[in-house]
Structure formats: structure tokens, C-alpha cells
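# coords please:
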Amino acid sequence: MTYAIIGFGKIGQALAHAFARKGIEVAVAGRRPPDALAPQARAIGPTVVARSLKDALHADTIILAVPFGEHREVANALPDWSRKTIIDATNTYGVPPEDLDGLPSSAFLAKAYPGAKLVKGFNHLIAATLAGDPVVEGGHRVVFLSSDDENAMAPVAALAKQLGFAPVNLGRLGEGGALVHARGSTWGPLIFQDLFKKSQ
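Next comes the predicted model:
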């Protein structure tokens, strides 16, 4: 399984730290060319590799950490999204609900990636918390996951565990997943909740 983070702002870098901490190779790409990202990527860890957007999208699992308004630009960079898993770490705070056709933001975003398996995840923690060690107080920091594709959930939950987090399945995007979606100028009730699961 190969991984890429698209977007190398605060959230993208926080996720890169999580991969580097576990020695898992991950490609990173953003608006700037790879040679501009490379020093920052190397500073995070040797397994974080700056790539062009085109090259990064060869990965099996792609984490979207771009501003929500840029998701179509990423989608247009690849003609075929089948066999790809997309982890949507974006947020839509401030986006009018009518601009999303009344859908949860991830369901709206999924329309731009036909054929992909989409999971909402890694979006509810602030960057500084997400970048930190997920092992806290004898347990593991929780990440919430939701998807309308049951087959997509297991590999993303496995990745979250590999990164040291405790995945919690909230179910479908429009049901439990609504708890981690921003709507207009309102944050979902689980956004910013820094919870941890005690080790058994």
C-alpha cells in the first residue's frame, strides 16, 4: 500500500509527522513544486518525500489536506479515480450549505472523484494536536472515520492504527459522519474534541 498527502499546509505537515514517526513512506505534494517542498519534507523525516501532484497521485491511498475549494483541481489531475482510496481531511466551515447541494461536505466532494472509495477522517483535530504523539495517558488519541462505502473503512482504520491512533467508526457520512462535518458557520459537535481510548 502506498500513501500520499495532497496539501502541505498545517494539516498536511501534521499528517506527514505522523507518518514519519512510524517510518512509513509518504509522498507529499502541494501548490509549490517538489524542489520547494523538499527541504521541509526532509526536515520532518526521511520517509516524507516531496513529489509533483501527478506523481503523488500514483499512490493507492490519498489524503486530501487542501482547502475545500481546491478539491476539484486535484480531482482534475487524474482521469480515473477507480481503485483509489481518498481520505477527506478537509473542512467546509464558512461554505454555505446551499453550495453543497444539501449534502454532507464529503458526499459532495466524492462526486468529483468518481470510482474512488472515500472516507472522512483526520479532520477534527487541530494541526498541532494531530502532529503530536497520539499515545496519551496510557491510551491512543481518537480519530473519527465515516464513509458510505463499508469496504473503504477497514484499510483506513488499519492505517490510523498503524499511525498510532484509535479509529472510531461513525458510520455513514450523513448519519454519524455529520458529527465531524462543518455546516455553514457551525462546526460539527465532535470537531476539536481531543479524546483518547485507553489501551485494553
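
# Going by C-alpha atoms from here, please, whenever you check contacts or count neighbours.
Will do.

# and residue 73, how many neighbours?
Number of residues near residue 73 (other Cα atoms under 10 Å) recorded here: 11.

# residues contacting residue 48?
16, 19, 20, 25, 26, 27, 28, 41, 42 (Cα atoms under 8 Å, 6 or more residues apart in numbering).

# rerun that using 6 Å as the cut-off
Counting by Cα atoms under 6 Å, 6 or more residues apart in numbering, residue 48 makes contact with 25, 26, 41.

# how about those residues in TSV, adding secondary structure and distance to residue 123?
Converted to TSV, the contacts of residue 48 look like this (DSSP: H, G, I helix; E, B strand; the rest coil; distance: Cα to Cα, whole Å):
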residue	secondary structure	distance to residue 123
25	coil	21
26	strand	18
41	helix	21
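
# Tell me the one among these nearest to residue 168.
Ranked by distance to residue 168 (Cα to Cα), these are led by residue 26 at 23.0 Å.

# isn't the closest one right up against residue 5?
No: using Cα atoms under 6 Å, residue 26 makes no contact with residue 5, being 7.1 Å away.

# Looking at those two, which has the bigger crowd around it?
More neighbours surround residue 5 than the other of residue 26 and residue 5, with 30 against 24 (other Cα under 10 Å).

# Not counting its neighbours along the chain, what's nearest the residue sitting nearest the centre point of the chain?
Closest residue to the average C-alpha location of the chain: residue 89 at 3.3 Å, with Cα atoms, centre = their mean. What sits nearest to residue 89 in space, not counting adjacent residues and going by Cα to Cα, 6 or more residues apart in numbering, is residue 123, at 4.4 Å.

# Any idea how many residues pack against residue 61?
Here the count is done by other Cα under 10 Å, and residue 61 has 25 residues near it.

# Contact partners for it?
Residues near residue 61 by Cα under 6 Å, 6+ apart: 3, 85, 86.

# what do you get for residue 66?
Counting by Cα under 6 Å, 6+ apart, residue 66 touches residue 7.

# hang on, it is in a strand, isn't it?
No: assigned with DSSP: H, G, I helix; E, B strand; the rest coil, residue 66 falls outside any strand and is coil.

# Alongside the first, I'd like the structure of this one:
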Amino acid sequence: MDIGIVGAGNIGTTLAGLFTDAGHGVILSDPRGPQSLESTVEDLGPRAHAGDVEEAVRLGSVVVLALPFRNRESLPSGDLFAGKVVVDATTPDGDSAEMLDLPRTSSEYIAEQVPGARVVKTFDTMHWESLREAAGRDGEDRLALFLAGDDPRAKATVAGLVEDVGFAPVDTGTLVEGGRRQRPGTDLYDDPLTEAEARDRLSSVEPSP
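Purely as a prediction, here's the structure:
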């Protein structure tokens, strides 16, 4: 599968490495332009190449938004995202209260901005270093990644990617209620858990207001 990644910070480059290691192709992009990514994609190997944001969206069967939430306005407008599976992996830029205090979840804002896309929220509740270091664990030691979304097929596609990079997908529910459970500052955020621990924790977590 070819995966477009928008954002080449810690999360974006970590995911690019995990996806290429799992055999997927990656189009890595950044608002600064593809020329800023030459050394990064060289390190990632032949399955990765740099592109502009529009190319990453157009060519990716799945598009991962791995940029700070406040930079979402840099995303292309129009119908470029229509029909795409779009992963909201946007993160706080600084204090996590920035996103917790919003009246809606990040994914609700993202979904408005990418009309026609099938949005799934994941890859954003675990610190990038944990993503890099814990990928590929087996059995009971495998860590969980939470995901939320409204489209069952899109969630199944993204859950498959989560498994490909060595994590256990744990469904938190719809984009709104599940997204609220995953927000910064909640009990599911930035606390590496095994699949069993994650499901136990999830059973006691109500959506934040």
C-alpha cells in the first residue's frame, strides 16, 4: 500500500520508518516542500520518496496527517481528500491543554476540513519515541494503539496498518465519542499499555465533555 504522510516531524518520520519497514510505500511531505526531506527519505530507503503535500494526498491510498493541530490550515482545500482514508494523527504543539480545551475533538475539525474523506483517529496517543521503540513486539507484550472513526471499512484498513507495524488496534468508538476518550489529558493518552491493559482501561473511561 502507498501511504501519504503530511508532516515530517517526529511522528511523521517515525511512522514513515515503521511503514517502510513493514513493506509499504511512503510519500513523505511537509509544507516546507520536498527539497527539505531529501536526507530523510534517503535514510528511509527505496520505499520512501519525498513529495509535496498535494502529491502525498493524491497518491496515498491512506493519508496520515502528522502535523501539529494548529498547522491544519496549511492543508489543501477543495475535494482532494474526497474518498480517501485520512488518519488524524495531529498533535498538540506544546501544552496538551490546547486540544483538551477545544469545544470539539481535533478529528471533528479535521473532518470538516477534508470533505468527503473517511477520517480515523489514531497514532496520536503514544509518544513518538514509544512508537519507535515498542513497534513489533509479540504476544502479550505488544502495545495497544487506540483508534476511533465512523466508517467501519476505513477503521478496518487503518487497524490493519496498526497491526502491520506491530501494535494491537483497540477501538474506542465513533469519531466523536471515541475521539473524546483519546484526547490529551485523558487516561488513554501517552501511557503505553498492552492490549489487555488498554481494554481494561477503556472499559472505565467515559468520553470527556
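
# my read: the residue nearest to residue 89 of the first structure touches residue 92, true?
No: here residue 123 of the first structure does not reach residue 92: they are 10.5 Å apart, not a contact under Cα under 6 Å.

# Identify the contacts common to the two.
Jointly contacting residue 123 of the first structure and residue 92 under the rule Cα under 6 Å, 6+ apart is no residue at all.

# Wasn't residue 20 of the first structure part of a helix?
Yes: per three-state DSSP, residue 20 of the first structure lies within a helix segment.

# The closest residue to it other than its chain neighbours: neighbouring residues, count only.
Computed as Cα to Cα, 6+ apart, the closest residue to residue 20 of the first structure that is not its neighbour in sequence is residue 45, at 5.3 Å. Number of residues near residue 45 of the first structure (other Cα under 10 Å) recorded here: 17.

# ok, the residue nearest to residue 89 of the first structure - how many residues close by?
Counted with other Cα under 10 Å, residues neighbouring residue 123 of the first structure total 23.

# can you give me the strands in the second structure?
When assigned using DSSP state E, the strands of the second structure occupy the ranges 2-6, 25-29, 48-51, 62-65, 85-88, 118-121, 144-149, 168-173.

# As JSON lines, the ones you listed with distance to residue 131 of the second structure would be great.
Below are the strands of the second structure laid out as JSON lines (distance: least, Cα to Cα, whole Å):
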{"stretch": "strand 2-6", "distance to residue 131 of the second structure": "16"}
{"stretch": "strand 25-29", "distance to residue 131 of the second structure": "17"}
{"stretch": "strand 48-51", "distance to residue 131 of the second structure": "19"}
{"stretch": "strand 62-65", "distance to residue 131 of the second structure": "15"}
{"stretch": "strand 85-88", "distance to residue 131 of the second structure": "16"}
{"stretch": "strand 118-121", "distance to residue 131 of the second structure": "16"}
{"stretch": "strand 144-149", "distance to residue 131 of the second structure": "9"}
{"stretch": "strand 168-173", "distance to residue 131 of the second structure": "12"}
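
# nearest to residue 185 of the second structure, of those strands?
Among those, strand 144-149 sits nearest to residue 185 of the second structure (Cα to Cα), with 14.6 Å.

# The first structure: matching residues for the closest one?
Residues 142-147 of the first structure are matched to strand 144-149 of the second structure when aligned by TM-score structural alignment.

# what's the spacing between that stretch and its chain's center?
Averaging C-alpha coordinates over stretch 142-147 of the first structure and over its chain gives two centres that are 10 Å apart (Cα atoms, centre = their mean, to the nearest Å).

# ok, now stretch 169-188 of the second structure?
13 Å.

# what does stretch 167-176 of the second structure give?
The chain centroid and the centroid of stretch 167-176 of the second structure are separated by 12 Å under Cα atoms, centre = their mean.

# burial of the residue lying closest to residue 127 of the first structure once chain neighbours are set aside, as a residue count?
Nearest in space to residue 127 of the first structure, with sequence neighbours left out and distances taken as Cα to Cα, 6+ apart, is residue 11 at 5.1 Å. Residue 11 of the first structure is flanked by 25 other residues according to other Cα under 10 Å.

# Please tell me I have it right and residue 11 of the first structure contacts residue 128.
No: taking contacts as Cα under 6 Å, residue 11 of the first structure lies outside contact range of residue 128: 8.5 Å.

# sorry, back to before: so which of the contacts of residue 48 of the first structure is the closest to residue 100 of the first structure?
Nearest member of these to residue 100 of the first structure, counting by Cα to Cα, is residue 26, at 30.5 Å.

# for the closest one, what are its contacts?
Going by Cα under 6 Å, 6+ apart, residue 26 of the first structure touches 3, 4, 48.

# May I see the residues you listed organised as CSV, with distance to residue 177 of the first structure added?
Output for the contacts of residue 26 of the first structure, formatted as CSV (distance: Cα to Cα, whole Å):
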residue, distance to residue 177 of the first structure
3, 23
4, 23
48, 30
